[in-house]
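Colleague: could you look at this predicted model? Sequence included:
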Amino acid sequence: MAIVSIICIGLISSISTNNFFPVINRRVLIISHKGSNGNNGVPNSLQSLKSTSRLKPNYIEVDVRYTKDHQFVVMHDDNLKSLTGKNLKPEQATLEQLEKITMKAVGHQTKITSFQKYANYAWNHGQKLLVEIKTPSISQKYESLSKVFLSKYGKSLVKHHDLIHSLNQGLINSIHKKDPNLKVGFIISYNTESLPHKGNNFYTIEYSTLDNELVGTVHRQGKRIFAWTSDDALSMHWLSVMNVDGIITDYPQKLKTILKTPGRFYYNQALLFYMLNIRQIY
């Protein structure tokens, strides 16, 4: 009983004070994953962009791919089969051909859209973008891809304070070298002790692998860290007190509500809830 009492006192003490834990000192940016806010439209479409932009997230993340005729289309997958039923890669068709194809997802349907139309809508409505450039294959020469992309959109992206990130560090280095004014980031699928220092203004890292040491390392480099993709209230609470700079989510409205909650959990409280694996806070 004595041991149990000591443990209980320690837990009460740990959740009632914040003296030995990091202080929350950063404003967390809300980033809509694939332009979605729940099931408000087909992800990565003009349809969902129009709906989600009314919420005014800090950024809307969008995936783009190269087409056969050297244009850019809004598309996440390297094959259209899951969204359209067509066994076709974006780089195997022209933009004109792709824009005639209908996508279906989460109870909605709409046409595939060009990145130009998507970006124009965002820019005309004051919506900042986080653009993920997908590379078709290992054989794709990222130097030529970055050259074409920057010639079409570089100046406009800088003008509207948009961001670019990619899983391809070579592509990011190429973009940074060609236009240092563009803010670029490297997407990392897991926490790693060896972060590339050159050519990146920020890192986008899978949220479940994050810890305070990594967040601190990135900030000591003078760079930002974005967490992806957090969709439940538990992880949103946890990330919001870890001093990450932004949270990428399919539910930006939910995240917005959590960030506005008075008396939001301190780091130690969020840690306790996380460790106890509580799945629902609201």
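Modeller: That came through, no problem. Residues are numbered from 1 along each chain as shown.

Colleague: only C-alpha atoms from now on, for both contacts and neighbour counts.
Modeller: OK.

Colleague: now the helices for this structure?
Modeller: For the chain, the helices defined by DSSP state H occupy 2-16, 46-52, 81-84, 95-98, 115-124, 142-159, 169-178, 212-220, 233-240, 252-259, 267-275.

Colleague: now those in TSV, please, with extra columns for mean neighbour count.
Modeller: Output for the helices of the chain, formatted as TSV (neighbours: other C-alpha atoms under 10 Å):
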stretch	mean neighbour count
helix 2-16	12
helix 46-52	21
helix 81-84	15
helix 95-98	18
helix 115-124	17
helix 142-159	16
helix 169-178	20
helix 212-220	15
helix 233-240	22
helix 252-259	19
helix 267-275	18
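
Colleague: nearest to residue 28, out of those helices?
Modeller: Across the helices of the chain, residue 28 has its closest neighbour in helix 233-240 (6.5 Å, C-alpha to C-alpha).

Colleague: and that closest one with helix 267-275, angle?
Modeller: 150 degrees (axes from the mean of the first three to the mean of the last three C-alpha atoms, to 10 degrees).

Colleague: could the helices of the chain go into TSV alongside distance to residue 185?
Modeller: Below are those laid out as TSV (distance: least, C-alpha to C-alpha, whole Å):
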stretch	distance to residue 185
helix 2-16	35
helix 46-52	22
helix 81-84	28
helix 95-98	27
helix 115-124	19
helix 142-159	14
helix 169-178	7
helix 212-220	12
helix 233-240	19
helix 252-259	21
helix 267-275	26
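
Colleague: quick one, which of these gets closest to residue 198.
Modeller: Of all these, it is helix 169-178 that lies closest to residue 198, at 7.7 Å by C-alpha to C-alpha.

Colleague: which secondary structure elements does the closest one sit against?
Modeller: Packing partners of helix 169-178 (3 or more C-alpha pairs under 8 Å, 6 or more residues apart in numbering; DSSP states H and E): helix 142-159, strand 183-188.

Colleague: and the angle for the first one with helix 169-178?
Modeller: Between helix 142-159 and helix 169-178, the angle comes out at 60 degrees (the same axes, to 10 degrees).

Colleague: let's bring in a second model and compare:
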Amino acid sequence: MLRVVRFLIAPTLLVAITLTVLALTSKPAQTPKVLSSLGEQALVIAHRGGRGLWPENSLFAFQRASALGVDMLEMDVRLTSDGQIVVIHDDSVDRTTDGEGLVDSFTLEQLQQLDAGYSWTANGGQSYPYRDQGIVIPQLETVLQAEPAIAKVIELKVADNALVDKLCQSLETYSQRDRVIIASFYESSLQRLRERCPGVATSASPSSIRLLIAMNWLGLSSVLSPSYQVLQIPPRHSGVELASSALFESAKARGLSVQLWTINEQPVMRKLLNLGAQGLITDYPDRALQLLGRPTRISALSE
């Protein structure tokens, strides 16, 4: 028995010392300028520009959402065959346009001949009000130029070094480094972006989210020094409830802004805000604005 105790003492002490050192040296994330400029209010983030209201990921949607008064625009980016960054969620054009094929098989010019308002409907296909209205898949640069002031969440949809490098270049060219949060399911892309664009805010990758949740469950989240500034999660994933006041409090203690996706119903919005969510990523930003008591009428759009 004594041998067993002695055998366990050394590794136990080592773990205890390691955790103590980590706790003493850990640093919370610093609030990035993109968020500090928005104040303490709960943020309304238009998912794909508000895909429940307008054709998703289109300049039309981003301009309408901005005029509506949202705090941030969320969008997805990929590369064309000629190396241009375009704003589109899927790897193919089939679902949202009148075309067929993979995005990366088209040049920018070819993509922009497609009708990106073709498939949008608000009534289950009874009508398609945005067909033949000149709505195209936008180049990211066009969005950055058209909406320079509003904050943005830009999700990298592929693990592609060329995409990361070109995005960094665009953010610098259009003075958007302090106006964006970069998200991705690919840790490698986020790591490269942090190296190539130091200081640009990022959200947690799935592996970072899992680690935070595990450390929070063990009561050890205070030892983490996040390389990211934003925690963007769904309320549930794979049958596991992620949204809890305990997780939100731990995340905030590590300097993280907690934003939930994709939240479309007001009762759920209210519940998450009461739990401590700091941002709602939603297809219906008008509903979130209404819930928060903010104006929901679109202001005049510049020509």
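Modeller: Thanks, I have it. Predicted model only: the values in this text are computed from it and were never measured.

Colleague: and the TM-score between them?
Modeller: With the length set by TM-score structural alignment, normalised by the length of the first structure, the two chains reach a TM-score of 0.74; 228 aligned residues with a C-alpha RMSD of 2.4 Å.

Colleague: name the nearest residue to residue 250 of the first structure, ignoring sequence neighbours.
Modeller: In space, and not counting its chain neighbours, residue 250 of the first structure is closest to residue 33: 5.0 Å by C-alpha to C-alpha, 6 or more residues apart in numbering.

Colleague: give me the aligned partner of the one you found over in the second structure.
Modeller: In the second structure, the residue paired with residue 33 of the first structure according to TM-score structural alignment is residue 47.

Colleague: mean per-residue distance, stretch 213-220 of the first structure to the second structure?
Modeller: Stretch 213-220 of the first structure, aligned to the second structure and superposed, deviates on average by 1.6 Å (mean C-alpha distance after the TM-score superposition for the first structure).

Colleague: please tell me which residues of the second structure that stretch aligns onto.
Modeller: Counting by TM-score structural alignment, stretch 213-220 of the first structure pairs with residues 246-253 of the second structure.

Colleague: looking at the helices of the first structure, which is nearest to residue 71 of the first structure?
Modeller: Each of those has some distance to residue 71 of the first structure by C-alpha to C-alpha; the shortest is helix 95-98, at 6.4 Å.

Colleague: nearest the geometric middle of the first structure, what residue?
Modeller: residue 248 (4.0 Å; C-alpha atoms, centre = their mean).

Colleague: do I have it right that that one meets residue 31?
Modeller: Yes - because the distance of 4.6 Å satisfies C-alpha atoms under 8 Å, residue 248 of the first structure is recorded as touching residue 31.

Colleague: shared neighbours of those two, which are they?
Modeller: residue 61 (C-alpha atoms under 8 Å, 6 or more residues apart in numbering).

Colleague: so what corresponds to residue 203 of the second structure in the first structure?
Modeller: Aligning on TM-score structural alignment places residue 203 of the second structure opposite residue 185 in the first structure.

Colleague: my read: its match touches residue 166, true?
Modeller: Yes - Residue 185 of the first structure is within contact range of residue 166, at 6.7 Å (criterion: C-alpha under 8 Å).

Colleague: so between those two, which is more surrounded?
Modeller: Using other C-alpha atoms under 10 Å as the criterion, residue 185 of the first structure and residue 166 rank with residue 185 on top: 29 against 21.

Colleague: how about residue 214 of the first structure: what's its closest non-neighbour residue?
Modeller: residue 191 (7.4 Å).

Colleague: could you measure from that neighbour over to residue 94 of the first structure?
Modeller: Distance, residue 191 of the first structure to residue 94 of the first structure, using C-alpha to C-alpha, to the nearest Å: 37 Å.

Colleague: got it, and residue 260 of the first structure?
Modeller: Distance, residue 260 of the first structure to residue 94 of the first structure, using C-alpha to C-alpha: 45 Å.

Colleague: tell me which of these two has more neighbours.
Modeller: residue 94 (17 against 9).

Colleague: returning to that earlier point: residue in the second structure matching the residue nearest to the centre of the first structure?
Modeller: Residue 248 of the first structure maps onto residue 281 in the second structure, by TM-score structural alignment.

Colleague: check contacts around that match.
Modeller: Residue 281 of the second structure sits next to 44-47, 74, 259-263 when contact means C-alpha under 8 Å, 6+ apart.

Colleague: with neighbour count and distance to residue 216 of the second structure added, can I get those in TSV?
Modeller: Output for the contacts of residue 281 of the second structure, formatted as TSV (neighbours: other C-alpha atoms under 10 Å; distance: C-alpha to C-alpha, whole Å):
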residue	neighbour count	distance to residue 216 of the second structure
44	24	26
45	30	26
46	33	29
47	29	28
74	24	28
259	26	17
260	23	18
261	17	20
262	19	23
263	22	24
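
Colleague: tell me which two of those sit farthest apart.
Modeller: Taking C-alpha to C-alpha, the two most distant members of the contacts of residue 281 of the second structure are 74 and 263; they sit 13.2 Å apart.

Colleague: residue 81 is in contact with residue 104 of the second structure, correct?
Modeller: Yes - using C-alpha under 8 Å, residue 104 of the second structure makes contact with residue 81 at a distance of 4.8 Å.

Colleague: more neighbours: those two, which one.
Modeller: Taking neighbours as other C-alpha under 10 Å, residue 104 of the second structure and residue 81 compare with residue 104 leading, 19 against 14.

Colleague: next, count neighbours for residue 207 of the first structure.
Modeller: Neighbour count for residue 207 of the first structure, taken as other C-alpha under 10 Å: 22.

Colleague: that one contacts residue 225, doesn't it?
Modeller: No - counting by C-alpha under 8 Å, residue 207 of the first structure does not reach residue 225; the two are 10.3 Å apart.

Colleague: which residue, neighbours along the chain excluded, lies closest to residue 200 of the second structure?
Modeller: Leaving aside its sequence neighbours, residue 200 of the second structure sits nearest to residue 177 (C-alpha to C-alpha, 6+ apart; 5.6 Å).

Colleague: how about the contacts made by the residue nearest to residue 250 of the first structure?
Modeller: Shown in contact with residue 33 of the first structure (C-alpha under 8 Å, 6+ apart): 60-62, 229, 248-250.

Colleague: and in the second structure, which of these remain?
Modeller: Compared against the second structure with both residues aligned by TM-score structural alignment, their matches' C-alpha atoms under 8 Å, those retain 60-62, 229, 248-250.
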